[in-house]
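Enquirer: After the sequence you'll find the predicted model.
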Amino acid sequence: MVTSNPFSAIFGRSPFQPLLEHIVKVDDCAEQLLPFFETTLAGDWTQAGIHRENITRLEHEADDLKTELRLNLPNTMFLPVSRSDLLDLISAQDKIANKARDISGIMMGRKMQVPDALAPSMRDYLRTSVACVNQAREALEELKGLLESGFGRAVSDVIDNLVRELHHLEHQVDSQQVAVRRRLFELEATLPPVDVMFLYRVIDGIADLSDRAERVGDRLQVMTAK
């Protein structure tokens, strides 16, 4: 296929395809939190354990991809973005999978069941946070298209729009976090204090998940602005 992209000759050796493969793995890892959470609500710890194993496996696979990319990224290559930006991006992506693993680890380790009165808002909160990761993946897919089109202005605009939507979702997560924490505060007197402490850790972890997805979007904006 003939293309006007000046980087097409070296695209086969470019790190952008591995970066995309990595964010797909990271996104799959975060997505597993949704069925994992549902099985914890149902008290089905056997099935929750299966989802937890999937999360751990996907996190390890993402980690392997990260290591492979770092080891094989040349010190000198005529790319439209800097090597340090690429390394920052892979690190930001990897932290999303790490956080998904941590959230499931806390809940699985304690066999934590979210109180019924808190469950609906927690479910929506988690879904929005995972949607942030989905949006980061979509933005990176568009970046690959941006490179293939030679940094066309229209595609740059698409990236900006996707990242703006990511920021909107992250702000929604922030608002949901406030509401969930407020509701948990109202329930504290009816719950064991240790359970309350770990519930707050999970709530904060879900917020961290969206924060890390937002950082991926920020890195993509920086890369396409240069």
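Expert: Right, received. Where do you want to start?
Enquirer: From here on, just use CA atoms for contacts and neighbour counts.
Expert: Will do.
Enquirer: Okay, and the residue lying closest to Arg137 once chain neighbours are set aside sits in which element?
Expert: Distance criterion CA to CA, 6 or more residues apart in numbering; nearest residue to Arg137, sequence neighbours excluded, is Ile23 at 5.8 Å. Element membership for Ile23 (DSSP states H and E) is helix 16-31.
Enquirer: Use this one as the comparison:
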Amino acid sequence: MRGVAKLFGRSPLTPLQVHMEQVEECVDGIIEILHGFMSGMSHEEICDKAKHVSKLEHNADLVKNDIRNSLPRGLFMQVDRATLMAMLADQDSIADKAEDIGVLLSFKAIPLIDPLKVHFSDFIDKNVQAFKVVRAIIADLDELAEMGFGGEEASRVEQMVDQVALYEHEADVIQRGMLQALFANEDDLSKGEFLLWRNLLRDIGGLSNYSEKLANRVRIMLAIK
């Protein structure tokens, strides 16, 4: 996207924050789809919204590629190039998972059977909470850098990293329970529905998995400063 290269003059972290804004649009779009799925949204509308999320993910990819092409080499920065690239890749994976969820739900209308419905909302919430906290961490990186990645701001961010890990763990626990329920009730689903549900749970869980991975990179960054 135009203007990303100029952002490096302010801070190498600013383009990462710009990309995260694009990633958040993808996640917000998939939250809308998931809530619609739970409330009986038509399959046609789900498909339309999934296409929109795919467009948002493409926009995020454009920003990602521009950042990769514009990132200075051999220049002293507050955060080393390899770390920035790894963090950018994690953010990209979150956007990819959001798109994947929409694609799965667009393949076929699948039933939300009661054994899955009872925990589905909580499962979504835990994954979204993990993302929202790491999104806030990324938004705070400029202030963190101004403080030399230390002091009270660093302590606050470390607590936020711990919160992401907790949400990811809670999401994992719910996911295991839902997978057990899925296998216990597989006779109530067609083979295609069973496969879609298994993959859907995996990809929703990927939101918190990659959020934790990204948060842990910030933790490591703080530890070596």
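Expert: In hand now; what should we look at? Computed from a predicted structure; not experimentally measured.
Enquirer: Next, the TM-score between them, please.
Expert: TM-score for the superposed pair, counting by TM-score structural alignment, normalised by the length of the second structure: 0.89. Supporting figures: 217 aligned residues with a CA RMSD of 1.8 Å.
Enquirer: rewinding a little: quick one, what contacts the residue nearest to Arg137 of the first structure?
Expert: Residues counted as contacts of Ile23 of the first structure (CA atoms under 8 Å, 6 or more residues apart in numbering) are 93, 137, 140.
Enquirer: how about those residues in JSON lines, adding secondary structure and distance to Gln113 of the first structure?
Expert: Converted to JSON lines, those look like this (DSSP: H, G, I helix; E, B strand; the rest coil; distance: CA to CA, whole Å):
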{"residue": "Gln93", "secondary structure": "helix", "distance to Gln113 of the first structure": "28"}
{"residue": "Arg137", "secondary structure": "helix", "distance to Gln113 of the first structure": "30"}
{"residue": "Leu140", "secondary structure": "helix", "distance to Gln113 of the first structure": "35"}
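Enquirer: Let's see if you can find the most crowded of the residues you listed.
Expert: The most crowded member of the contacts of Ile23 of the first structure, judged by other CA atoms under 10 Å, is Gln93 (30 neighbours).
Enquirer: wait, isn't Arg219 of the first structure in contact with Leu89?
Expert: Yes. Counting by CA atoms under 8 Å, Arg219 of the first structure touches Leu89, with 6.1 Å between them.
Enquirer: Would you mind stating the distance between the equivalent of Gly217 of the first structure over in the second structure and Val164 of the second structure?
Expert: Superposed on the second structure with TM-score structural alignment, Gly217 of the first structure falls opposite Ala215. The spacing between Ala215 of the second structure and Val164 of the second structure, counted by CA to CA, to the nearest Å, is 7 Å.
Enquirer: ditto for Leu75 of the second structure
Expert: Taken as CA to CA, the span from Leu75 of the second structure to Val164 of the second structure is 32 Å.
Enquirer: the more surrounded of those two?
Expert: Legend: neighbour count by other CA under 10 Å for Leu75 of the second structure and Val164, higher for Val164 (29 against 9).
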